[in-house]
Every structure is written in structure tokens, then in C-alpha cells.
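K.L.:
This is the structure alone, sequence omitted:
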């Protein structure tokens, strides 16, 4: 699930009521944890953050982060511990043991198959299908992966230890682990009897075939090759690959063994085609993949250069490189012409002089409908592009309001060690103010809805005319006055980049209509750069859609702002482009009401 980067939607401090609920949910999900363990995992005083993310396949996941490390993640209302938590509590989950070489595949997105499980003398742990369980490696009890049992223990034995054993959700070295402090697993000696079992297997010697360690008849154990035993503490890419299910980036191994023998000998099947033929095949594969999974009907007409840069390149498998010059076509225009005339998959037209666009795609074409993306090809679109030269499609930023501590309010935040200029979320401000009030016993004894004003609150929050008049404030007014006295900030979080914090409110994208010459209308757009949009790219897209000329001019009084000007009242088309294609929230677009009313001339 976390083999590829995920996108953060929000990051907030957990509320008190949610903190108590989380502690209850953890206790119910993992009854083996004591009250002390729960207090350590969900402390009352320390900041515990709730981070909402979208995994690369679109799954909505909630993370709970303590001391900068994710400790639990919640998927479809089910809680799962991270490796950081199971390292602290190694007996929290029933665990299955495998060889260190398997970890590399698990981190790549593969599931753990039963032939790769080492069965201890005491037998497998008792689990039911769907139970949360962990995966460890031999000679270390610290789990390296967390997942769910694909079948019950009895079914595993009935199946003869064949098939999928654990569906992996999270591993050491994946992106969820990378969201924390990236520490490695501790060294925890195996339970009594497990070392003896490994010693027995090491001494049993050679009934192994060429395809790697075979399971001894009547037992579910794998016997390692000498290389595996010597390198049991480390990852070793030269080891024979154990049977794994194809997952996100994982590779399938056939049980027969001919392919395994080829891999063991370091040989790969040769491609008899010429390099040019191979590039032609790759070009056609990326073309079909892009049409099927990347291009939307609403994007048409689509510049052919944009189609290549933003869609086809991103569909190329990571181990290969797409280069049209090395194909028989040499040019993109010639390739698309072939796709139009011979395959009749699309139509390309020159909408403006020298600029070709894809205007129509035959979505029901048999070749397109039957195409399946090959294993290893990119399935997800990458993070946003910051300029027009990027190969990655645009994604809008997450915008969050923040507040900065002003010099006047510094005494109020002194106890929490927040000095002038410290940036806080509204929830953090409420927490700090509440703790200050309670610490100084300022809650009114007769009515707990009011807070008594002490000298510090008086200096920080009251006007001079109120010094002698106001003795108490309601909680809500206390919070609102605090926020009003702070400096406004905002955070921009672009996918795959570090957060950007700027002073002031987030300026909206401004759309206006002006008159030029003899009452001719032009549409003006500014502040696109603030949202990571390339003004030149937006101008090109608008020019293509409305067939009107565009001009880029510097914004007066600024160094790096560009004003996009397009002929006519194009507010409606600009709004549709920003809202539908670039997914900019409506509240950050100003001037949509200036769209031309139906029936009126431009």
C-alpha cells in the first residue's frame, strides 16, 4: 500500500475527545496492551497529530503521529500498528517468519507466500482470515512488515503451505516508514526454540534443488542455501527469490522452476528484436497506456506535445527510457499520423499554424479496450509540476490557514516556548490558550463559561479603553480575540514537496475583464504562480480552447508575477479550465461572476 509516495491531505493536532476515543479503539483492537502501554502510545500531554493521506491507489488512510513517527494507521475503520510501534511491542501481533532476502520484495509491494514462511518447532501462530499479523526475519524478532492473514492457520496447513499467506499493507523501508525518523529495526533475539530450529535446518544439509530451498516432505520448513544462512542478518540481492505474490511492483515467480534457474544463473531471456523494433513496441505500449489511463475526454483537444510530455513519458516503465528518435518513426507527428491512418485510434488536427492537437479518440477501439498495462509500468500520475517544462501533471496544493505569534502576544505563549514569529494552527492556538488558562486557574468559579482576565491577558487581548471595564471574557471571545491579534499566515503543501509557509492571507487567482481600444474586451488573469501554475502553459491551453490570441505581461509593482491577457470575455472558459482541469477550489478564484451572460455579444 505504501510502496509508492502518498499525498498528504491534512495534518492537525488531535482533540482531547478524539484522543480518548483513539485510546479506547487501540485497547479494543489490541487487548494485550496494558494501561501503561496505552498511556505511552497515547500520552495525555504530548502532541499527537492526525494526518489524513491518500495512498497512491486512492485509498483514504488516517495516520496517528507521535514524536514525528507514525504509530498507527487506519484503513476502512480498522487500526493497524506501524513498524515503529511493533518494534516497541514485538509481541503485539502474531508473526510469521521468513528469510531476509524476502524483505526487498515485500517493500516493493509483494505479498508473502506460504512457501517462503519458516515454520518454527512450535508451529504457526493461530490466526483467522483477515487478522492483523506481522512478518519477521530469521534471527530477529523485530517485525519488518504488517499485514492481514490471507487465510486461517488451519487452511494454511490444509493447503500444504502453498498460496498467499499474508497480504502486506506496510513494511520497513516503504514510504510510511520514510514519513518517520527512518530508524532501522532493533535486534531482538528470537524466542526460545527458534534458534535451535534454525540450527537444525542449517545442519540438515542438502536436499535442495536448483530452484532454491525446497520444503521437506511432511514439514512446512524451508531449508536455506549456505549463502542465505551466512547473510541472514542482511539483505542479499544474489539470493534465490522465494515465492511471492505479484503486488504493487512485485514480480511473480512460477513454482515450476525453469525461470528460477535462469535467475539463479544470472541469465535473462534475450530479446531477438532489434533496438529500433523494441523502441517501436515501447512507444506503442506507452501510447495505448496513456490513452487508456491518463487522457480524459474533457481534456480534448490536447496538444500533442503535452500528450507526450505529461502522459506518455509517465507511462514508461521505470527500467526503460522512451526515446522517439530511436524508433522507426523519428518524430511524434509521424507516429501519431500512423496511429490515425493505419490504426484509426485518434484524430489529429492543426488547430493553429504549426501546432497539432489530438481532437478525438476512439475509446471503443478494440486495441484500446483490450490493452492491459504491463507489469512494472507506471500506473499513477506523479506529483505536481511547478513549471511548464516539467514532465509531471499538475496537482493543486493543499492550502491551510495558520497564525504567527506577534510581539504583543508573546507573553501569552511564553510558557509553551513559542516565541515571536512561531507559526501555529488554530487548533494549536486553542490548546495553548486553554492550557494557560487552566495552569493559572483563571476559569471563573461561578460560571465556567467565562475566563477571568489577569494582567497578561489584559495586556495581550484588551484595548486601552477596556482595561477598567472588562474583567471576564467568554471562551469563544477569548479564542477569537487571540486569533485576531495574531498575524495571518498560510501553508502551501504541493505533492512531493516540503510545505511552504507565507505571510498574510492566500491571494486568490484574480480574473477580470477590461476594455481595450474601441470597446473591445479582454480577459486578464493574475496570481497563477502562487498556485504553482505556469502562466505560459495556462495561456496555451486557453488559446487552444477558445481560438483567441493571448499575451503575457509583467504585473506592475512585482518582480516575478505575470499577467495573462486573452481576447474577449473568456471568464467562463477560464473558470472551467481552473476548476475542472487544474482542480483549483472555487473559493480561491475571484471574478467568476464576471462571465458573459448568455445572449450577449462579446
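P.N.:
Right, received. Where do you want to start? Values in this document were obtained by computation on a predicted structure and should not be read as measured data.
K.L.:
C-alpha only now, for contacts and for neighbours.
P.N.:
Fine.
K.L.:
longest single strand anywhere in the protein?
P.N.:
Across the chain, the longest stretch assigned as strand under DSSP state E is strand 140-149.
K.L.:
buried residues in that strand?
P.N.:
Neighbour-count burial for strand 140-149 flags 140-149 (criterion: 16 or more other CA atoms under 10 Å).
K.L.:
Check which helices and strands that strand sits against.
P.N.:
Contact partners of strand 140-149 among helices and strands, from 3 or more CA pairs under 8 Å, 6 or more residues apart in numbering; DSSP states H and E: helix 83-88, strand 132-137, strand 164-171.
K.L.:
relative orientation of the longest one and strand 132-137 in degrees?
P.N.:
Put simply, strand 164-171 runs at 90 degrees to strand 132-137, going by axes from the mean of the first three to the mean of the last three CA atoms, to 10 degrees.
K.L.:
From the contact counts, what lies against strand 164-171?
P.N.:
Against strand 164-171 (3+ CA pairs under 8 Å, 6+ apart) you get helix 101-107, strand 111-113, strand 140-149.
K.L.:
Second structure for comparison follows:
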């Protein structure tokens, strides 16, 4: 919101009555802010000013300033703390962590995507959609940004930690921060003992000339939407940092009140989720599988509703020790394919413990990537799309007699019915040839160009209808099963499939506009990856705010077309580029 320069409208001191009302509003908005902390934040006898400003998108914002630092800002009657306030009260909001390279993109105005969120061994904070949260960097508890969660924690894990996680409102180093004294965040050591590195930070880059995923240690274009890999140096540093934290956790003394039974309970839950993931979630095509990816996308996802796996509370304490124990039982094999990055390379699915495991009734339903439809609880169903036509000022005279007014939206059949009624009511059907309609002054003004007004006296029915639709405002209505219809201006953009040339004469397939049809680009990419064994990525679609384009290596137009037309049942008229598929006998 404040990534670009804003315009200050006014800067005034707050009256005592307004200050009292503000204290009450903030107290209601943030119950965790005690009266003592509130008095410390806004001392009664010290100046408090309100700055009215307009951000670059045009939104009006009220910023409350104390001691030259903005402490609270208000947008549409909702209050939000600044980073200056969060540095004083660390437990103000639920906290999520990310990596410094990801934060660099956030300062430029990007939102926080789920692949950029660090998942600790204790899981993520439990939040609901719309919850205001603080965002920190790994290794420091001082918040560097605030954002609104786009989905609940449960939905984040169910989505495989893919898609947008937070709409970022304010960050350290943005223009609102620069309006204060520009001090930096304090260095506050984290409370976490063990951090499970984000899978996307360790995920190997797959060369475009390979047909199967291959491990790599190159860090390429680390960003919010796809944090793809780590360099060997960063991988080593990450491992060293993790080992240091793990050594510290081993040296911590156990509390005298440690409950052995609770530890056994956590061991049982960990084993249950582990075998559930191996038997019902992980497939042979998923291997090699990063251990952090397995923990975040598979093991956590198998946790029964209302429970949460916390490895630190188990007897293993660390994921590495747990997997080592499973390896000693010959259930799986873990290898360090690149420096600092461990992966599960083999699973013994015929092991008696896996075969004998039965998912409990309280466990989440088992789904495969082919049947778990794009993050929906119900199988995906294509939306119903209806073309609509809006009545503008020029066309209004033709529709007034039917009781319509400017701005009304009609279907093509409705438009045809109104025109037929108008022609018959005014007896404009040609007496000698009923295929023609006589042009009266209203039709002349509405449908004819200036150069045609003195030459054309008759119009064919089809020409009359076509001219009418061309001159109306196009719109469309999209209705998903179980949802209310959504009307948008203009014609709906089709799913666009193109093939682009990359270095070394390699090709990639680019797919755009999937979101318009209720499809998640990341999930579609995962399904395609399983079908063609090629790497994919999602990047921001240039010229748009919240849309991305999916890119997959090779010419995959044929498989993409089959997936969209047969699996998702998208009508063919809404898919462009199918003619770019590789012809039989030709090399991709």
C-alpha cells in the first residue's frame, strides 16, 4: 500500500475528545493491547497528530503519529499497527516468517506467496481468512511487515502451500516507514528451536533440456511466487544454522514437569501421519522428495482435524532423527543429494508396517493429485459462462419502449426479442420481402454510420441483430456451482496457450488466464508435471495485479489441451492455441 510515494492532504494535532475516541477504537480493534500498553503507546500528555494522505492507488488513509513516528494507520475504518508499534509489542499479532530474499520483493509492492513462508517443526499459527498477521524474517522476531491472510491455516496446508498467502499492507523500508525516524528493526533472537526450511528454498532447479526433475544447487530468481533453489553456499549455511539450533535444543534441560504420556501421544500422532502419508499420499513419481516438502505438504496434511503435529514435543525432537529411525527400520531411504539438502529417495511400500496401516476415521480423506481438484473440497466443475450486452446511451431509444433503461444487461436472446418486438410494434417488416426491415429514424440513429444514413433504407434481420450487438456494451456472467453469479465488463478472456523459444533452442509452453475459470495455475502445473515429467513454474502475469502465468518445459500443448478439455471439461471455444500442438512424428 505504501510502496510508492503518497500525497499528504493535511497534518493536524488530535483533540482530547478525538484522542479518547481513538483509544477506545484501538482497544476494541486489538484486545491484546492492554490499557497500560495503550497508555504507553499514546501518552495522555504528549502530542498526537493525525496525517490525512492519499496513497498511489487513490485510497484515503489516516496515519496517527507520536514522537515523529507513525504508530497506527486507518483505512476504511479499520486500524492497523505500523512496524514501529510492532517492534515494541511483539505478541501483538499472529506471526509468520519468511526469508530475506522474499522480503526484498515485498518491499517492491509484491504480496507474500505461500511458497515463501517458512514452516517450523511446530507448524503454522492457527489463523482464519482475513486475520491481520505480522511477518518476520528467519532469525529475528522483530516484524518487518503486516498483511491480511487470504485463507485459513487449514486451507494453506490443504493447498500444498501454493498460491497467495497474504495481502501485504505495510513493510519496513516502505514510504510509511520512511515518514518516521527510519530506524531499523531490533535484533531479537527467535524462540523456535528447530526450523524446517521451506521446500521451495531447497527445491532444485530442473534444467529445461531434461525431461525428468534433476537435483541442482543453483539459486535462480528467488521470489514470492516461486522460491526455487539454493546455492551450495546458502544450502551449507542453512544446514549449519539448523544444526546449531538443533544442538541447542539437545542441550536444553527438561522441565521437571515433563509429561511422558503427552510425549508418547505425540509419537503416536507423528507415526500415524507418517504412515498415512506414505500409504495414501506419496507416489513413486514424487521421488526424490525433499524431506521438508514431505513434512509440509504430506505429513502435516494428514493430521486429523483439531490436532497438530509438533515434532519438538515427540521423543525424536527433530525431523532428521525421526526419518533416521524410519530408515533403520528399512521403511525408507534418505540421502543428501546436494549440500545441505536431504531428500527421500526410496520407500518400501511393501513394508509390513505400511501395508498393515489403516487410516483412522478421524483422518482427512485420502486424495490423489488427479482426484483432489485444485484445492476444492468438491470435484471441479466448469463455470457457466453467459455473454451479456449492456444498454448504452446510443442504443437506449431502441429499448425504452420495452421498459429497459441505460445500464441494463441482456442476453443475446433478450436483445433479439426486444428488437423483434420493436419492429413488429412499429410495423417495420417490409411488405414485399419479410427478410428485410425498414429503417426508421430510431434504427437509423442507433445502428447506421453517418455515411450510411442517406443510402440504406432496408436491413436484413441478421444484419440488424449483428449491428445491435456490436454497438452494445459487452459483458459476461460467470457462475460456479454453489456460488453466486459474478458479472464482469467485456468479453471473458479465453485460456491462452502459447509456445516460446528459450536458450539452446529449447521450448516452453506458457498458459494464461486459468484463474478466470476457477483453476489454480500451480495445481494445474502439478497435474501436468505428473503427466509429462517436466518442470513448471508460475510467474506474475505482466500488466495484471493478482494473476499469474504457468510455464512448463517443452511443447506440452497436446497434454494441456487434454487436461483442460477432457479432465476439467472447459468448452473448446474458451481455449486458444491448441493448434500449436506438436504434430505426430515431429520432435518436441
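P.N.:
On my side now, so go ahead. Not measured: the values here are computed from a predicted model.
K.L.:
Just give the TM-score of the two.
P.N.:
Comparison of the two superposed chains (TM-score structural alignment, normalised by the length of structure 2) gives a TM-score of 0.39, and 322 aligned residues with a CA RMSD of 5.8 Å.
K.L.:
Save the helices and strands packed on strand 140-149 of structure 1 as TSV, and put in distance to residue 349 of structure 1 too.
P.N.:
Listed next are these as TSV, based on distance: least, CA to CA, whole Å:
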stretch	distance to residue 349 of structure 1
helix 83-88	54
strand 132-137	55
strand 164-171	46
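K.L.:
Can you say which of these is nearest to residue 264 of structure 1?
P.N.:
Residue 264 of structure 1 lies closest, by CA to CA, to one member of these: strand 132-137, at 21.7 Å.
K.L.:
Flag every buried residue along that closest one.
P.N.:
Buried-residue list, strand 132-137 of structure 1, by 16+ other CA under 10 Å: 132-137.
K.L.:
about what we covered before: so can I have a markdown table of the helices and strands packed on strand 164-171 of structure 1 showing distance to residue 158 of structure 1?
P.N.:
Putting those into a markdown table (distance: least, CA to CA, whole Å) gives the following:
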| stretch | distance to residue 158 of structure 1 |
| --- | --- |
| helix 101-107 | 24 |
| strand 111-113 | 15 |
| strand 140-149 | 15 |
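K.L.:
Show me which of the buried residues of strand 132-137 of structure 1 is closest to residue 113 of structure 1.
P.N.:
Closest approach between these and residue 113 of structure 1, by CA to CA: residue 135, at 11.4 Å.
K.L.:
Would you agree the closest one is in contact with residue 98?
P.N.:
Yes - because the distance of 7.2 Å satisfies CA atoms under 8 Å, residue 135 of structure 1 is recorded as touching residue 98.
K.L.:
closest to residue 16 of structure 1 among the buried residues of strand 140-149 of structure 1?
P.N.:
For the buried residues of strand 140-149 of structure 1, the nearest to residue 16 of structure 1 is residue 146 (28.3 Å; CA to CA).
K.L.:
where's the closest residue to the closest one other than its chain neighbours relative to residue 95 of structure 1, distance?
P.N.:
The shortest distance from residue 146 of structure 1 to any non-neighbouring residue, by CA to CA, 6 or more residues apart in numbering, is to residue 134 (4.5 Å). According to CA to CA, to the nearest Å, residue 134 of structure 1 and residue 95 of structure 1 sit 4 Å apart.
K.L.:
swap in residue 423 of structure 1?
P.N.:
Separation of residue 423 of structure 1 from residue 95 of structure 1 (CA to CA) stands at 43 Å.
K.L.:
Could you do residue 488 of structure 1 as well?
P.N.:
Residue 488 of structure 1 is 49 Å from residue 95 of structure 1, by CA to CA.
K.L.:
Which one's more surrounded, those two?
P.N.:
The residue with more neighbours, out of residue 488 of structure 1 and residue 95, is residue 95; 25 against 20, by other CA atoms under 10 Å.
K.L.:
That one contacts residue 132, doesn't it?
P.N.:
No - using CA under 8 Å, residue 95 of structure 1 makes no contact with residue 132, being 9.3 Å away.
K.L.:
I'd like to know how many residues surround the nearest residue to residue 245 of structure 1 once chain neighbours are set aside.
P.N.:
If you skip the residues right next to it in sequence, residue 245 of structure 1 has residue 111 as its closest partner in space, 5.2 Å away by CA to CA, 6+ apart. By the criterion of other CA under 10 Å, residue 111 of structure 1 has 26 neighbours.
K.L.:
is it true that residue 111 of structure 1 touches residue 149?
P.N.:
No - applying CA under 8 Å as the test, residue 111 of structure 1 and residue 149 come out as separate, 10.4 Å apart.
K.L.:
which residues are common contacts for these two?
P.N.:
165-167 (CA atoms under 8 Å, 6 or more residues apart in numbering).
K.L.:
Would you list the buried entries among those residues?
P.N.:
165-167.
K.L.:
which one of the residues you listed sits closest to residue 452 of structure 1?
P.N.:
Checking those one by one against residue 452 of structure 1 (CA to CA), the nearest turns out to be residue 167, at 56.5 Å.
K.L.:
Could you check how far the closest one is from residue 149 of structure 1?
P.N.:
Distance check for residue 167 of structure 1 against residue 149 of structure 1: by CA to CA, it reads 6 Å.
K.L.:
do residue 290 of structure 1 as well
P.N.:
35 Å.
K.L.:
returning to that earlier point: export the buried residues of strand 132-137 of structure 1 to a markdown table and tack on distance to residue 400 of structure 1?
P.N.:
Converted to a markdown table, the buried residues of strand 132-137 of structure 1 look like this (distance: CA to CA, whole Å):
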| residue | distance to residue 400 of structure 1 |
| --- | --- |
| 132 | 35 |
| 133 | 36 |
| 134 | 36 |
| 135 | 38 |
| 136 | 40 |
| 137 | 42 |
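K.L.:
quick check, nearest of these to residue 477 of structure 1?
P.N.:
Of those, the one sitting nearest to residue 477 of structure 1 (CA to CA) turns out to be residue 132, at 46.4 Å.
K.L.:
That closest one reaches residue 147, doesn't it?
P.N.:
Yes - counting by CA under 8 Å, residue 147 is a contact partner of residue 132 of structure 1 at 5.8 Å.
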